[in-house]
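Trainee: kindly generate the corresponding structure for this input.
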Amino acid sequence: MRRLPIMMLGLGLLLNLLSAKAQTVVPLYKIVPNAKESSVREVNDTTVKRGKVSKVVFPTLTAYLPDAALANGTAVIICPGGGYSYLVVNDEGRNVARELNTRGIAAFVLKYRLPNDETMQNKEIGPLQDAQRAIQIVRQRAGEWHIAPDKIGIAGFSAGGHLASTLSTHYQKALIANPDNVSLRPDFSILVYPVISFQDSLLHKGSKKALIGENASAEKTKEYSNEMQVTDNTPPAFLIHSANDKVVPVGNSINYFKSLSAHGVKAEIHIYQAGGHGYGLNNTTTNDKWINHLYNWLSSNRLIP
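Mentor: Below is the predicted model:
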């Protein structure tokens, strides 16, 4: 077959090829812990522009590494949202990773398992196991990826924000094998319209039902209401929300911010008057870009230049 000159490929295709080449997909485990044998198979709905993956059985971490000339040593593990029922892998995953790369930040999109009694012995810990394993891998391979091991953060959108804040407040107890005692604590968190609480006044019913069940005990509900699990050692956080969010009430972010502040933990919150829920990088109701505020916050905390 005749080969076309590179110029004829077009700049867009060439960039896509280069970008694809830069990505590495890392399976989280050789043997997935807390797993059951089942007939469940992953579903990737390519007709949804935002990206939609469900029924994850084999979790992975996809690395998006910045150009070596831009790399600053900071890394972010990204947890897409989807109510613990599916993952928005484009708008709340890949697109965010590529944006972070433009500022020299290494990004890793986490395709985590979704709670499912068919595939897990204990569905409530499956996503957290995968988040712990993700940060463990990035720390262990920090040298290979030119990452500073003390500049590894976790980001989460919607229910992915619940997972990110759960890791930030439940990192002390390892739910995975950790023979080298690698720190599972993120150095910072980025929470975008996050589910934080499972308390009745704030909860996103779908997320709670999927993870711990709608009739979970008061004790279990408190355990996974992360504004109630903050300590002096909880990582600093940057939060984005919209006041008119009808899916996940803005009180989730406000209460987490207040808890962090009460414990002397650095935190910054930006609340838009509009925008609703699920807008990824682009809140179309405003010309303001929340990602620019994030970069300013990262810079002020000496995480990027």
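Trainee: please count neighbours and contacts with C-alpha atoms only from this point.
Mentor: Noted.
Trainee: which residues in the stretch 201-305 of the chain form strands?
Mentor: 237-242, 267-272 (DSSP state E, counting those that start in this stretch).
Trainee: deepest of those, which one?
Mentor: Most buried of the strands of the stretch 201-305 of the chain by mean neighbour count (mean count of other C-alpha atoms under 10 Å) is strand 237-242; its value is a mean of 24.
Trainee: ok so, going back, how about the strands of the stretch 201-305 of the chain in a markdown table, adding distance to Ser207?
Mentor: Converted to a markdown table, the strands of the stretch 201-305 of the chain look like this (distance: least, C-alpha to C-alpha, whole Å):
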| stretch | distance to Ser207 |
| --- | --- |
| strand 237-242 | 17 |
| strand 267-272 | 22 |
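Trainee: in the chain, which residue is most central in space?
Mentor: Cys79 (2.1 Å; C-alpha atoms, centre = their mean).
Trainee: now that one: how far from Ser165?
Mentor: 11 Å (C-alpha to C-alpha, to the nearest Å).
Trainee: let's see this one next, to set against the first:
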Amino acid sequence: MSISNVTVPTLSIWRPQPGKATGTAVIVAPGGAFTGLAWNLEGASVAKWLASQGVTAFVLKYRVHQPLPGEESKAMPPVRYEQSQHVKTGEKLAMEDGMQAVKLVRSNAARFGIDPHRIGFLGFSAGAMTAMNVVMKGDSESRPDFVAPIYGAAPAVPVPQDAPPLFEVVAVDDPIMFPRALVIFDQWTAAGKQAELHVYEKGGHGFGLGNKDMPVGKWPEAFAAWMVDHGFLPAPK
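Mentor: Alright, predicted model coming up:
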């Protein structure tokens, strides 16, 4: 299901089962070329999986650009995609909503039963670009404690001094985000920041949690292990 015509941003919450919450929270930003949101594939299903891991998940329904009749609304090859008006307009709206989402979740940490210093931002495609814009253009108040761009790209700005740990996933046969996603990893490592990159041979663009029968479908397990390694989740018993 794709949601379009979003003019008022909202956060939908998925909580872990009673007694399973770890105190970690993740804001999830679905993709959709900044004109819509892949709500189930890259939103609700991801939130359900996070909740099963003890993470309190917030799916961000960020504002999207409303294309005029005849205006391009589909993701195009890299150069045209980034030059298109719907990306320029939608990217700014999504970034503003993403920053506000981090502030809201952090300022209400006690209400949500989470640790204000264990808030992550996970995004897919346009949502991954949103996550990186929030991290690289926001301030300490709006910056998450870890970030996970899944088949995404980053703005051409310096990596902040307090850049959080980064977990990244992309497929080689992604016609939109490969090899641009590799630039994020290069930026983080060149700045001496913590980063982990998973590159899969097959998966294309828009695989969400991935096909469990393919290697790309193992990335959620790798992400959970990474969160454990960085102290955002407790080690499995």
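Trainee: before we move on, the earlier item: tell me, what's touching Cys79 and Ser165 of the first structure both at once?
Mentor: Here Cys79 of the first structure and Ser165 have Gly156 as joint contacts, going by C-alpha atoms under 8 Å, 6 or more residues apart in numbering.
Trainee: rewinding a little: just checking, the residue nearest to the centre of the first structure touches Val109?
Mentor: Yes. Applying C-alpha atoms under 8 Å, one finds Cys79 of the first structure in contact with Val109, separated by 6.4 Å.
Trainee: hang on, the earlier thing: the residue nearest to the centre of the first structure -> the second structure?
Mentor: Under the alignment (TM-score structural alignment), Cys79 of the first structure maps onto Ala29 of the second structure.
Trainee: still on that earlier bit, identify the contacts common to Cys79 and Val109 of the first structure.
Mentor: Gly93.
Trainee: need the contact partners of the helix ranked longest in the second structure.
Mentor: Counting by DSSP state H, the longest helix found in the second structure is helix 85-107. Contacts of helix 85-107 of the second structure with the rest of the structure, by C-alpha under 8 Å, 6+ apart, involve 9, 11, 27, 33-35, 60, 62-67, 72-73, 81-82, 112, 116-117, 119, 126, 129-131, 133-134, 138, 141-144.
Trainee: out of those, which are inside helices?
Mentor: 81-82, 112, 126, 129-131, 133-134.
Trainee: how about the contacts made by the match of Cys79 of the first structure?
Mentor: Per C-alpha under 8 Å, 6+ apart, neighbours of Ala29 of the second structure: 42-43, 59-62, 121-124, 127-128, 130-131.
Trainee: and stretch 31-40 of the second structure, which residues are buried?
Mentor: Under the neighbour-count criterion of 16 or more other C-alpha atoms under 10 Å, stretch 31-40 of the second structure has 31-39 buried.
Trainee: distance to Gly210 of the second structure added to the residues you listed, as a markdown table?
Mentor: Formatted as a markdown table, the buried residues of stretch 31-40 of the second structure follow (distance: C-alpha to C-alpha, whole Å):
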| residue | distance to Gly210 of the second structure |
| --- | --- |
| Gly31 | 15 |
| Gly32 | 17 |
| Ala33 | 19 |
| Phe34 | 22 |
| Thr35 | 23 |
| Gly36 | 20 |
| Leu37 | 18 |
| Ala38 | 14 |
| Trp39 | 15 |
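Trainee: those in strands, which ones?
Mentor: 36-38 (DSSP state E).
Trainee: circling back: next one: the match of Cys79 of the first structure relative to Phe124 of the second structure, how far apart?
Mentor: Between Ala29 of the second structure and Phe124 of the second structure the distance is 6 Å, computed by C-alpha to C-alpha.
Trainee: again with His230 of the second structure
Mentor: 21 Å.
Trainee: more neighbours, the two?
Mentor: Between His230 of the second structure and Phe124, Phe124 has the larger neighbour count (other C-alpha atoms under 10 Å), namely 29 against 12.
Trainee: counterpart of that one over in the first structure?
Mentor: So, by TM-score structural alignment, Phe124 of the second structure is matched to Phe157.
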